[in-house]
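Colleague: heads up, no residue letters with this:
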């Protein structure tokens, strides 16, 4: 290498020719201002070229070229041309000549013993000058021996030094360093490969082994730029290659694969460039703040089915999926070439088409998929049936990627393809892993065009944390875990119900199809139900089995909506749900699908409270089926049952039946049907012992695994709900449920279920004390009428526009009005709503609280001050208008 190396990229050098940069600096007298102006000129030039559509590789190389010239000019400004024993070296990404607007600029000051002291003053001036001109560099200072010592200890150091590129200074010293770092001296190729592979696996685990999160990291997430870097590092160490293009020259990539790799890299560079440009800083995360603006930069517009941001993100997810395939294949090729250079032993034939060699599955001929396209599905069934097979050999993987397009309508309609695919669901074992493989290698989307349409499809909200295809596969995974012995303690009750299923594959098929019709417009449940039934019949299922899968897909939201939005203390709700479900068989399948779906939508959604709601609805429905749908359990019967169970528990505390029943006469049936026997046993002793001076009585504890319960017993007062919820919100708690009761003699029995703001359980006794003390302090002060919740709206909530929508209906059986509210979530929301109710003279009977990502979806059961339903249309319209006007104010 020469002492000063210009980049090979001619277009980059054309953007910022060395002569032009030097001319600008010379005309400015090499002053601080001249350097600053040159960097600013370069930044604006790059931004303009980005908008003009210049390829990203030219942009990143041009930025590196500009920094090269500025650093060389700085070097020559402070050090004599004859300086020896010292060199300025670009390392890391800068060494690769890949710099985005705010990328780290990592340099190595390589020196011989003694040279550092000779030039110390000049180097210190140069470093200070770099800060003055706004060029922040990450600098390490080492001798060759120190480079070797650090590289021996740390894989990241040898990796950085692999990228080293001489900028200026002593070329012989630089070559000495390179010679000292060769594989025959340290980090042999095999050790280096295994270390980088382990490093990638650890990095992927940090992102839950998926790049399909709502806010992916363009650089570090699976399928991101770092996966391309990993391939590049191994290539350099193995071949001594300088570019990824040499993989094609050496037969590791075809021309098409090479084009795909570079197209994907260019796209990710362009996304990263946009992030740096929009934020004015080093930013690699596609946060909600940025996704809409980046989509606009890329020219996307909303259409009838999907928003611009969703279209852009689908391209992003499909790109990283493609890059993940190439990464898999190349790492497998390297594994075979570096770790297992010679095939171990004779291959073991599995059938006329496939065999196992060295623990990996391979096609017996390179034209196997061209002759038998349905064998593209057989590959994955074989992996299920032979779990000891470690994976797919690289050449066979290449054939899969090449020949997936051969799956056409004729193949889809063939008996062979259909029988193989449906057998995967019947096999069960290894289903999720191999459906993931099929998706990763594009076979699943080719075989099922309906699945292909939702690959990479995201929904721009905080509720759905994965793309639709990833969510579907997570739901299948969750359903499978319920059938596996080693996961039995994860959801024991679900596993018990799973044991009842005669055909678990029907649950897996319903999980697979439940969201398949998203993104098509219309009701995805109804559209998906039609497609699911047709699929089942085409794949040889009986009409009754196909009908069950259809019903599950069409009604997959029924149980969660009933449990989370309706009053399970109302026998009419249970009776109507049981009527819709109709049979115990359907109930079993629906319950398991619902649990799997919630857990696969957003991990933060699944908690002890939701678990208990679904169990309660399931058990009450079973009781209804046992009694007969036409003979539902009435409120009085259920209240009596709960009291009887509670009385048995109270006797152990020394509270007899007569004393308990006497006190309970003050409370109506609604109070009992909305509590568990354990909660009644917790409330009553405290109520019996409470004196006037003890009020307000506040109890806080975790009861029955349902989350943390907060119970308030005190004399009724105005705005009690608003004050209570305001205190809880100010403490940073999420309210999951509210059950409010007022006795005829003017006392309230209000219960809340709460969790921490991040939806984790409250476990510390000191936190219980904090909640109790804060509530007592506010509720005991008659002068306090409002609570200001001084918590800022989280940044990520500000990027969503959820207009307030209010819908009223009448619960004629129980004499109350149901108010359903959808609005943007914000701190203290319930307190604000409670204040509106209090000012309008509205009494709140109960509330079902649902926070779905950025949206609050709450249901309130209300009456007027005389405990009558609100039926006057003018009064309801007025309440709707006030709520919308109040909640749609800018919360910031």
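Modeller: Done, it's in. Here the structure is a predicted model, which is why all the values come from computation and not from measurement.
Colleague: Could you use CA atoms for every contact and neighbour count after this?
Modeller: OK.
Colleague: Who are the packing partners of the host helix or strand of residue 21?
Modeller: For residue 21, the element it lies in under DSSP states H and E is helix 18-27. Helix 18-27 is packed against helix 32-51, helix 56-78, with contacts defined by 3 or more CA pairs under 8 Å, 6 or more residues apart in numbering; DSSP states H and E.
Colleague: Tell me where the stretch 51-200 of the chain has strands.
Modeller: Remark: strands assigned in the stretch 51-200 of the chain by DSSP state E, counting those that start in this stretch are 86-90, 105-111, 137-142, 165-169.
Colleague: Residue 651: which of those is closest?
Modeller: strand 137-142 (71.7 Å; CA to CA).
Colleague: So what touches the closest one?
Modeller: Strand 137-142 has contacts (CA atoms under 8 Å, 6 or more residues apart in numbering) with 104, 105, 106, 107, 108, 109, 110, 111, 130.
Colleague: let's bring in a second one:
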């Protein structure tokens, strides 16, 4: 008995000394092992100890006993303080003999303070555990024979993998749910200050998930990634994650999965990566590569699941056209059969734009084919390519996944070589949630939702994409970025004036936030400084105002709020007043012949052909009253006349309104019919609002303009006349919108002195001069704005 105790004690002491030697030093002449060598040395140490101990205990090839390694030792990725997962297999031999062997195998490890996860099973018992417990099954998929009866080990390993392949269809949903729950608990490695390297999204557990899918023959080991992807691809990502976790164990001197900020500099130095920012960049690149591969792997696996029963009889998915050379197939965006990537460089952006707009992922096979075959764009880019880029950037949240997929497969860097410097670049302050490149794409998504605020949404989304492109380089990133934006704008084929504006947006993207939060806005010199910096250009001011909000929203929670919005808004208002080029809407002069008709009184309606083939000009003269504009616009809408623009004015006691309209179908009605309907509406015999509402319901709501992509925007500005203000509305179109707006204004008691209405595609920009008199207060304006927003299209709700 004493000899057995001493034997166990000596074995434990030998193991402790050997492990300490590896962790504290290394081999003679090499005082410190690098991370990869340390892992291999740990594998060799434990395998040597186990085989030696097994020989001592009689665990031989014909003993009916075998030792299997699971987990890190099974994968040959043994970290310094990871648990040792072992299975002692036996072939229905004497239970007393099995217990004796198990005790003599486990106790020395416990005495050495090695964390041990152990089990003793027959092959059928182990197979049953794998069938009942998904986590156990995933572990056994990685099991490896160490010593003893190899045929016994092979029986288990082969059986587990065979059952895994045949049963994956019934376990796939549980596998996905388990992964998603883990991601919810641990977050994304790429965008966390203290990431969980093992369980976080993009971590080592996800690598094991990919291995399990590959063993089920549902995907390959490197889904969606070719050999030339940024960062070296999946094998390099795995090695880097393992290296960082290995050094984390060595620094903490215990098992640890979460990288703490105070350890990052030491780990970065040990791996010769650099400081904590360099380490964060390395982890972000690796984790995003793994995350993308997992997305592709899960999608590929889901499509490859064997179909059973009636599902086998279902027809193959049809190919639905999305764009030239681009189709949807089996829930993915793929190339059409006749697409020729070698002759069509624009395919890259058409595929990405289709993905962003539809929310469908791009096929990994398609991306790999484009990476291999698609040629470089000539410079400047073709106009169609620029348009496709703008469609991609304007797709809102859908652009994020599309750009991420392009970037992880090397295609985004081909389009924008400057991107490499900001890719995975970590932020330098705690306010930023994202890496610099992801922040740029997040800003694009927010800018797309705010596009109705500006007259040039194309320059807004391009400015959002490039505003921090100068980071990671020497010098002020705004100045460096402005130069880069000039080169990029020229490469994209923008007009010279637009290139200058884009460069100025990047150069001054921080100007409004910095001045508004740090300077006295009541000081005229403060406002003049901003006006001078912007060259007195109202369009540039408008772009910067919107970009400031999108940039703040994309930075992180709490960066944009009412206080900051109010400060920047007040600065912009004062700058508009100072700028000599500020283009405020003004009323059109009334023609002399119309003045004469207005003087005669009564109701007059005239309809004449317009300047283009399918447009007409409708002139309405009638006694001025609060509801006249609503009734006139409503009558036009009821007769399927879409208002393209309108100029409204007052001459004496009569309103003189001119509408440019386009029939939705057919020819316009007779002017006499319009006059009769207008008289019915003004005398209360025709309820315009009720009929319009019924028309919209019949049109189906969404198709009738019920929803919009971007938030409606209301702008207020003053005039030189006391009590008069200008309300400008930018919003998506809707059946009878002008009639509804006019009714809302009349309901608020706002007297419309004149108006200018412009329809551009599916968006409208309406300007109303309101006479509020002495009641021009913030409370009154808020009430009017609330009434206006109640009748405009709502933002399209998110769908799950």
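Modeller: Yep, that arrived. Please read these numbers as outputs of a predicted model, since none were measured by experiment.
Colleague: Give me the TM-score for this pair.
Modeller: The TM-score (TM-score structural alignment, normalised by the length of structure 2) is 0.61; 569 aligned residues with a CA RMSD of 4.4 Å.
Colleague: picking up where we left off before, what comes into contact with the helix holding residue 21 of structure 1?
Modeller: Contacts for helix 18-27 of structure 1 (CA under 8 Å, 6+ apart): 31, 34, 35, 38, 66, 69, 70, 73.
Colleague: Quickly note the distance from residue 648 of structure 2 to residue 716 of structure 2.
Modeller: 19 Å (CA to CA, to the nearest Å).
Colleague: Neighbour count for those two, which is higher?
Modeller: The neighbour comparison of residue 648 of structure 2 against residue 716 (other CA atoms under 10 Å) goes to residue 648, with 24 against 15.
Colleague: Check whether that one sits in a helix, strand or coil.
Modeller: Under DSSP: H, G, I helix; E, B strand; the rest coil, residue 648 of structure 2 falls in the strand class.
Colleague: just residue 729 of structure 2 next, same as before
Modeller: Following three-state DSSP, we place residue 729 of structure 2 in the strand state.
Colleague: Structure 1: which residue goes with that one?
Modeller: With the correspondence set by TM-score structural alignment, residue 729 of structure 2 falls in a gap relative to structure 1.
Colleague: doesn't residue 763 make contact with residue 729 of structure 2?
Modeller: No: at 10.3 Å, residue 729 of structure 2 does not count as touching residue 763 under the criterion of CA atoms under 8 Å.
Colleague: between the two, who's got more neighbours?
Modeller: Legend: neighbour count by other CA under 10 Å for residue 729 of structure 2 and residue 763, higher for residue 729 (24 against 17).
Colleague: which one is the more buried one nearest to, not counting chain neighbours?
Modeller: Once flanking residues are discounted, residue 729 of structure 2 sits nearest to residue 714: 4.7 Å by CA to CA, 6 or more residues apart in numbering.
Colleague: that's a strand at the one you found, yeah?
Modeller: Yes: looking at residue 714 of structure 2 with three-state DSSP, it is inside a strand.
Colleague: what residues are up against it?
Modeller: Here residue 714 of structure 2 is in contact with 727, 728, 729, 730, 785 (CA under 8 Å, 6+ apart).
Colleague: residue closest to the middle of structure 2?
Modeller: By CA atoms, centre = their mean, structure 2 has its centre lying nearest to residue 400, at 3.1 Å.
Colleague: Skip the chain neighbours and tell me the closest residue to it.
Modeller: Distance criterion CA to CA, 6+ apart; nearest residue to residue 400 of structure 2, sequence neighbours excluded, is residue 441 at 6.1 Å.
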